[in-house]
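Asker: Pasting a predicted model and its sequence here:
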Amino acid sequence: MNIKVTVIIQKEENWYVARCVENNIASQGKTIEESIKNLREALELFYEDVSPENSSIPTFITTMEVAL
C-alpha cells in the first residue's frame, strides 16, 4: 500500500529537518535528499504498527503575509 503525505523541509543551523504534516513525524539530514530519505524510513517504521487514517483526505498548504 502507498499513501501520499505532505512534507515541510526547513533548514535549522547545519541540518535540514523534514516533517510530515499529517502525523508530525520528523527526521533530519545534512542535505534535503538525506532528510527526505530519513523521513521516509521513519514513516515506514511508524506505519508498521499503525494503519493510516484518512489517507485520502487532501491537505492544503498555503502561505500568508502578516503585518507586523
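Answerer: Right, received. Where do you want to start?
Asker: switch to C-alpha atoms for all contacts and neighbour counts from now on
Answerer: Will do.
Asker: Buried residues in stretch 43-56, which are they?
Answerer: Neighbour-count burial for stretch 43-56, counted by 16 or more other Cα atoms under 10 Å, picks out residue 43.
Asker: ugh, wrong one, I meant stretch 25-32
Answerer: Judged by neighbour count using 16+ other Cα under 10 Å, the buried positions of stretch 25-32 are 26-29, 32.
Asker: Put this next to the previous one:
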Amino acid sequence: MRKVIQFSIYKGDLYYVAEGINIPVVTQGKTLDELINNLKEALQLFLEDEDLSKYDIQTNPAIIANIELNNLIYA
C-alpha cells in the first residue's frame, strides 16, 4: 500500500489548480496559500468515509505536491 497521495499543481488562467494523481480529488485557489487550504479541506472530506484500500493507500498518508512552473527567467 502507498504511504503518500500525490498531487500535480499548476497555474490555470485565473486560479491555481491541484489535481490528484492517484485519487479523484481536484481543487483550486486564487493563491497558493488558498489552494493548500482548499486541498486540505477537499482531502479531509474525500477521505472521511472512503475505503482507502480501494485506492491502495495506507491510513494517515503523507501528501506530495509537484508544482509546474512556467515562464522561467534565466539569469
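Answerer: That came through fine. No experiment lies behind these values; they were computed from the predicted model shown.
Asker: export the buried residues of stretch 25-32 of the first structure to CSV and tack on secondary structure and distance to residue 44 of the first structure?
Answerer: As requested, the buried residues of stretch 25-32 of the first structure are exported to CSV (DSSP: H, G, I helix; E, B strand; the rest coil; distance: Cα to Cα, whole Å):
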residue, secondary structure, distance to residue 44 of the first structure
26, strand, 12
27, strand, 12
28, strand, 15
29, strand, 17
32, helix, 18
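Asker: the helices in the second structure, which residues?
Answerer: For the second structure, the helices defined by DSSP state H occupy 32-48.
Asker: Strands along that one, start to end?
Answerer: With DSSP state E as the criterion, the second structure has strands at 2-11, 16-20, 26-29, 57-67.
Asker: how about CSV for those, with distance to residue 50 of the second structure added?
Answerer: Written out in CSV, the entries for the strands of the second structure read as follows (distance: least, Cα to Cα, whole Å):
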stretch, distance to residue 50 of the second structure
strand 2-11, 14
strand 16-20, 15
strand 26-29, 16
strand 57-67, 11
